[in-house]
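Novice: I'd like to go over a predicted model; first the sequence, then the structure.
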Amino acid sequence: MPRKRTMDEGDELLARLGSLTAQARRRAELQRTQVELAIALQRGMLPRDLPAAPGLHLAVRYAPANLGLNVGGDWYDAFTMPDGRIGLSIGDVQGHNIEAASFMGQVRAGLRALASVTGDPGDLLARTNDLLLSLGSDLFATCTFMRLDPATGVLESARAGHIPSVWATADGKSGVVDDEGGPPLGIGQGIEFPVTRHRLTTGGVFVLLTDGVVEGPSLNIEDGLDQVVRLAGIAAVAGLEARALAAAVIKGAESVGHEDDAAVLVVGLDGPAAPA
C-alpha cells in the first residue's frame, strides 16, 4: 500500500508540473503576441517618408525595445507645415506596453493635426497638452517640437519635459541646447511652453533623441549627452552625412545597459546629401 500511495503522489506531481508548464507556455505566447503587436503599432505609426527641401538633410534611426513586455512609446516625426516650414518632433510616452504605443500614435497625430492651426512650437505643445487631457488617459508624454525654416536656417524649439537636443557647427563647436522647457504633456491644464530660437548654420547639425539613447544603468544622462555631443562635433567638422551621424548615435545606445526604446532624428543644412 505505501508503494501505491507513493506512485499516486508521483502521478499527481507530474500532472501539476504539466499543468504549470502549459500555463507558462500560454503566458509566454501571450507576451510574445503583445510585444509583436506593440512593435507593429510603433512601426506603423512612424512616418514612412521624410520631407524634402533644398539644402535640408534629415536622417532617422529607431530601435524599439523588445525584452519581455518592455515595449515603449518613443517616436520621431518630420513633416511640411502649411507655411512651408518643416515641423520636427521627437518624444517618449510613459510606460512600456501596448497602451504606451497606442498613446504615442495619438500624440503624434495630435501634433500634426494642430500644426495646421498654429505653427508656433510653444502654442502647439500647449494645445496638444489640452487635447491629451481631454482624452482622459492616465499616461503622459515628453516631447520636443521644432519648426525649421530651411531657407534661413532659423529653428524655433519648445520642449515638454524631454531631454535637450544636441547641436554642432562645422567650425568645431558643439554642445547641449540650453533652453527652459516645460513639464511633460498630459499632466496639467494651462501650461505654457517657452520657445527658444536657434540658427542652423551651413554644415551644422541638430540631434534630437530620446532618453533610451543616453541614459541607463550603465550610463548616466550627462555622460550620455556628452557622448552624443562628441559624435555630433566630429561629424560636423568632418562633413559626414546625416545618416552616418544618426547611425553612430543609435549605436552608442548599446552602452546604456538596458533595453529601452531609442530614437534619433538628425537635422542638417547644406551638408552631403543623406537619403531619408
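Specialist: All right, it came through fine.

Novice: Please make it C-alpha for all contacts and neighbour counts, starting now.
Specialist: Fine.

Novice: Spatially central residue for this protein, please.
Specialist: The residue lying closest to the centre of the chain (C-alpha atoms, centre = their mean) is Asp74, at 3.4 Å.

Novice: what helix or strand does that one sit in?
Specialist: Following DSSP states H and E, one finds Asp74 within strand 73-80.

Novice: can you list contacts of that strand?
Specialist: For strand 73-80, the external contacting residues (C-alpha atoms under 8 Å, 6 or more residues apart in numbering) are 42, 46-47, 50-51, 60, 86-97, 100-104, 108, 210, 261-265.

Novice: hey, where'd the strands end up in the stretch 151-276 of the chain?
Specialist: Secondary structure of the stretch 151-276 of the chain by DSSP state E, counting those that start in this stretch: the strands cover 154-160, 166-168, 174-176, 196-199, 205-209, 262-269.

Novice: Below is structure B, check it against A:
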Amino acid sequence: MTRRRAPHAASAELLDTLGRLTAQAREGAELHHARVELAEVLQREMLPAELPRLPGLRTAARYAPARDGLDIGGDWYDGFRLPEGALAFSIGDVQGHDVEAAAFMGQVRICLRAVSAIVDDPGEVLSRANDVLLSMDSRLFATCSLLRFDPETWEIETARAGHVPAVWATVDGRCGIADDDGGLPLGLLPGAGYGVTRRRLTEAGAIVLVTDGVVEGPPFPIDEGLRRVARVVRDGVAAEPDELAAEVMKVADSTGHLDDAAVLVISHDAAAAEPA
C-alpha cells in the first residue's frame, strides 16, 4: 500500500492562505449583497405609494433597477398636493447607486416637498432646495425636474436642474422634446438659479418625465433615446397613463441601460376656453 505523504510546509501555508482569502471573499460578497438589499428596501419605501390626480389629470409611474440588478437607489419620482390646491411632480437622479444614494434621494424629495409648500415658483423651489442640500455637506448631487400644475388656470410651470428634458405629445399628433432652460444639478454650487417655463394646456395630451436610464445606454446616445420616447408618447398619447408608462419603460430595455430608470406620465385633458 502506498502511503500518502504529508503536505509540504509551503503547500500547507498556501492552502491556509487560500482558505483565508476565500473566507474574506465570501464575507465581502455577503456584505455587498446586504448593502444591495438595504438600498432596494430604501428605494421601495421612499417612492410614493400613489400619485395625486384631479379631474382631467391622470398620472402613472414606473421604476426599474439597472439591467444587472445591482445599481439601485439613485432615481426617484414623486407627486404631491400643495396647500392652495395645485399639484407638484418631481423626478430625478442622484449621483451613485448605493445606500448613501438612496438616503440622499429621500432627503432631496423631502426638501422639495417642504420648500414647495411655502414657495410657488418652481425655479425658486429648486434654488432654495439647492442651498439646503449644500448646507448638509453631502458629497452627492442630484439632477431634477420639478413641475407645478395649477387646476384653476390649467397652467404648468417647470424648472430643471441638470436633468434630461421632458417629452410631450397632444392627441392631434404633435409631439416634441421640451426646450426649457435648465440649471446646474442640485448640490453643486451655492446660489444657483433656475429658469421657469410656463405653458397652458390648451390641447389634450401627455407630459412624460424620465431619468437618463430610460434614454441612454453604452451604445445609445441620449438624443436618440429622447426621440424614441417622443415617438412612443405620440403613438400612445390616448392610452391610459399606466399603459403609456409601461411602453416608455420599454425604451430603457432597448438602450442596454446600466443605470436604474424611472418614468412619470401626466396625461391631461384640454383647458377650458378662456372667456372672450
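Specialist: Structure's in. What do you need? Bear in mind the structure is a predicted one, so any value in this text is a computation, not a measurement.

Novice: before we move on, the earlier item: which of the strands of the stretch 151-276 of structure 1 sits most buried?
Specialist: Mean neighbour count (mean count of other C-alpha atoms under 10 Å) peaks for strand 205-209 among those, with a mean of 28.

Novice: how close does that strand sit to structure 2?
Specialist: Average distance between strand 205-209 of structure 1 and its aligned residues in structure 2, after superposition and using mean C-alpha distance after the TM-score superposition for structure 1, equals 0.4 Å.

Novice: check contacts around Val229 of structure 1.
Specialist: Val229 of structure 1 sits next to 166-168, 174-176 when contact means C-alpha under 8 Å, 6+ apart.

Novice: right, and the pair among these with maximum separation?
Specialist: Greatest spatial distance among these (C-alpha to C-alpha): Ala168 and Val176, at 8.9 Å.

Novice: Next one: Trp154 of structure 2 from Leu82 of structure 2, what distance?
Specialist: 15 Å (C-alpha to C-alpha, to the nearest Å).

Novice: hang on, Val256 of structure 1 packs against Pro217?
Specialist: Yes - counting by C-alpha atoms under 8 Å, Pro217 is a contact partner of Val256 of structure 1 at 6.3 Å.

Novice: Who has more neighbours out of the two?
Specialist: The residue with more neighbours, out of Val256 of structure 1 and Pro217, is Val256; 21 against 9, by other C-alpha atoms under 10 Å.

Novice: could you give the angle of the longest helix anywhere in structure 2 to strand 75-81?
Specialist: Counting by DSSP state H, the longest helix found in structure 2 is helix 9-46. In terms of direction (axes from the mean of the first three to the mean of the last three C-alpha atoms, to 10 degrees), helix 9-46 of structure 2 departs from strand 75-81 by 20 degrees.

Novice: Now do the helix or strand just after helix 9-46 of structure 2: distance to the chain's middle.
Specialist: Remark: after helix 9-46 of structure 2, the chain's next helix or strand is strand 57-64, criterion DSSP H and E. Distance of strand 57-64 of structure 2 from the chain centroid (C-alpha atoms, centre = their mean, to the nearest Å) equals 12 Å.

Novice: Please apply the same query to stretch 65-83 of structure 2.
Specialist: With C-alpha atoms, centre = their mean, you get 5 Å for stretch 65-83 of structure 2.

Novice: Pull out the buried residues from it.
Specialist: Residues of stretch 65-83 of structure 2 classed as buried: 65-66, 70-82 (neighbour count, 16 or more other C-alpha atoms under 10 Å).

Novice: Equivalent analysis for stretch 134-148 of structure 2, please.
Specialist: 134, 140-148.

Novice: how about stretch 19-31 of structure 1, which residues of structure 2 does it hit?
Specialist: The alignment of stretch 19-31 of structure 1 onto structure 2 (TM-score structural alignment) spans residues 20-32.

Novice: That concludes my questions; thank you for your assistance.
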